[in-house]
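Asker: Following is a predicted model, sequence given first.
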Amino acid sequence: MRAGRAAAYAGLAVLGAVVGLAGTLVQGAWFPGGLLLALAACVGLFYGGLRTTGTQLGVVAPGVGWLVAVVVASMGRPEGDQVFWGGVAELVYVLGGMAAAVMCATLPRLPHRDGTTGSLGM
C-alpha cells in the first residue's frame, strides 16, 4: 500500500471519528431533525469513502473511526455524565449508522476504466 493511500485511509478514519462524535451530539440536541442529519452525514461519509478510494476499505476506515467515537461517547464517566441516555433516538443512531456502513461496504465495486466491475465472471 502506498503512503498516499494509507494517509487517505487514516484521514477517513479521523473524519469518521469526527462525524461520529458530532452525530452523537446533534442527534440528541435536535430530535428528530438532528437524528436524520446525523444519519445523513454517516451515509455521506461512508459512500464518499467508497467513491473516493474505490474500495470497500474506503468504507471500513471511516466506519471504524465512527464506531470507536460512538462507543467512547456512550461510556459514562464516573461522575455520571454521559452523552447517550439509552433512548430510542440513540439506538436508532447507532443501529442506523452501522447499517449504513454495512450497506455502503456491500455495494458493488466501482467499474474499472476498461468497463469491467472487477467481479468474477464479468
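Answerer: Now that the structure is in, tell me what you want to look at. Numbering: from 1, shown residues only.
Asker: CA atoms for contacts and neighbours, from now on please.
Answerer: Noted.
Asker: can you give me the helices for this structure?
Answerer: 3-29, 33-53, 57-74, 88-105 (DSSP state H).
Asker: So which of those helices is nearest residue 112?
Answerer: helix 33-53 (12.3 Å; Cα to Cα).
Asker: winner for burial among the helices of the chain?
Answerer: When the helices of the chain are scored by mean count of other Cα atoms under 10 Å, the highest mean neighbour count falls to helix 57-74 (a mean of 22).
Asker: Please compare the first structure with the one that follows:
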Amino acid sequence: MSARQGAPEPGSWLTSPPRPGRIAAYLGLAVLGALVGTAGSLVQSGWFPGGLLLALLATTGLFYGGRYVTGTQLGVAAPGIGWLAAAIGLSIGRPEGDVVFSAGLGPLAYLLGGMAMAVICATMWRLPQPGSKPGRLEE
C-alpha cells in the first residue's frame, strides 16, 4: 500500500492475486463484447452507411467504457476479444454458403474500424484519478 490509505501501488494488480469481482467484470465485458460484435455485424450491413456508423460508435463506446470502468488496458482487451470472436465467427461461411458478412466495403470497414478503435482505446493516456490535484504546486 502507498502513503494514501487503501490506494494500491502502480502495477500491483500484476503481482496480487486476482479478485473474484474483477474476474467477473472482465468476463462480463467479454460477453458484452460478443453481443456488441454480433449486433454490429447485423446492423452495419442492414442500414449502410448509417448502420456502419452506429456499429462503430457502439464498439468504440464499449471499448472506452471498459477502459473507464476498470481503469486498465485489460478493460479494453476483454470486450475486444469477445467482439473479435463474434465478428470472426460470423464472417466464416457455412457449408450451405450462408454468411453474415458479405464481400464489400462495409464489412471491411467494420472489422478494420473496430480493431482500430480497440487499439486507440487501449493506448490512451492514463485516466485521471478521482481527487487528484493538478501538477502545479499551490501558492
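Answerer: Nice, I can see it. This is a predicted model, so every value here is computed, not measured.
Asker: Any idea what the TM-score is?
Answerer: The TM-score (TM-score structural alignment, normalised by the length of the first structure) is 0.92; 116 aligned residues with a Cα RMSD of 1.1 Å.
Asker: From residue 49 of the second structure, how far off is the spatially most central residue of the second structure?
Answerer: In the second structure, the C-alpha closest to the average C-alpha coordinate belongs to residue 63, at a distance of 2.6 Å (Cα atoms, centre = their mean). Separation of residue 63 of the second structure from residue 49 of the second structure (Cα to Cα, to the nearest Å): 21 Å.
Asker: same question, residue 110 of the second structure
Answerer: On the measure of Cα to Cα, residue 110 of the second structure and residue 49 of the second structure end up 11 Å apart.
Asker: repeat for residue 127 of the second structure
Answerer: Taking Cα to Cα, one finds residue 127 of the second structure at 32 Å from residue 49 of the second structure.
Asker: Over to residue 65 of the second structure?
Answerer: 24 Å.
Asker: Show me what the residue nearest to the centre of the second structure lines up with in the first structure.
Answerer: Correspondence of residue 63 of the second structure to the first structure, assessed by TM-score structural alignment: residue 46.
Asker: for the closest residue to its match other than its chain neighbours, what are its contacts?
Answerer: Computed as Cα to Cα, 6 or more residues apart in numbering, the closest residue to residue 46 of the first structure that is not its neighbour in sequence is residue 59, at 5.0 Å. When contacts are counted by Cα atoms under 8 Å, 6 or more residues apart in numbering, residue 59 of the first structure touches 46-47, 49-50, 101, 104-105.
Asker: need these in CSV with distance to residue 23 of the first structure, can you?
Answerer: Putting the contacts of residue 59 of the first structure into CSV (distance: Cα to Cα, whole Å) gives the following:
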residue, distance to residue 23 of the first structure
46, 14
47, 16
49, 17
50, 20
101, 14
104, 18
105, 20
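Asker: Counterpart of residue 128 of the second structure over in the first structure?
Answerer: Checking TM-score structural alignment: residue 128 of the second structure goes with residue 111.
Asker: what about that match, distance to residue 54 of the first structure?
Answerer: For residue 111 of the first structure relative to residue 54 of the first structure (Cα to Cα), the value is 9 Å.
Asker: And residue 32 of the first structure, by the same measure?
Answerer: The value you get for residue 32 of the first structure to residue 54 of the first structure, if Cα to Cα is used, is 33 Å.
Asker: And the two? Which one has more around it.
Answerer: residue 54 (16 against 12; other Cα atoms under 10 Å).
Asker: Not including adjacent chain positions, what is the nearest residue to the more buried one?
Answerer: residue 110 (6.0 Å).
Asker: Report how many residues lie close to that neighbour.
Answerer: 17.
Asker: Check the one 3 residues further on too.
Answerer: Other residues within reach of residue 113 of the first structure by the criterion other Cα under 10 Å amount to 7.
Asker: Residue 56 of the second structure: what's it in contact with?
Answerer: 40, 110, 113-114.
Asker: Mind telling me the two of those farthest from one another?
Answerer: Taking Cα to Cα, no two of the contacts of residue 56 of the second structure sit farther apart than 40 and 113, at 11.8 Å.
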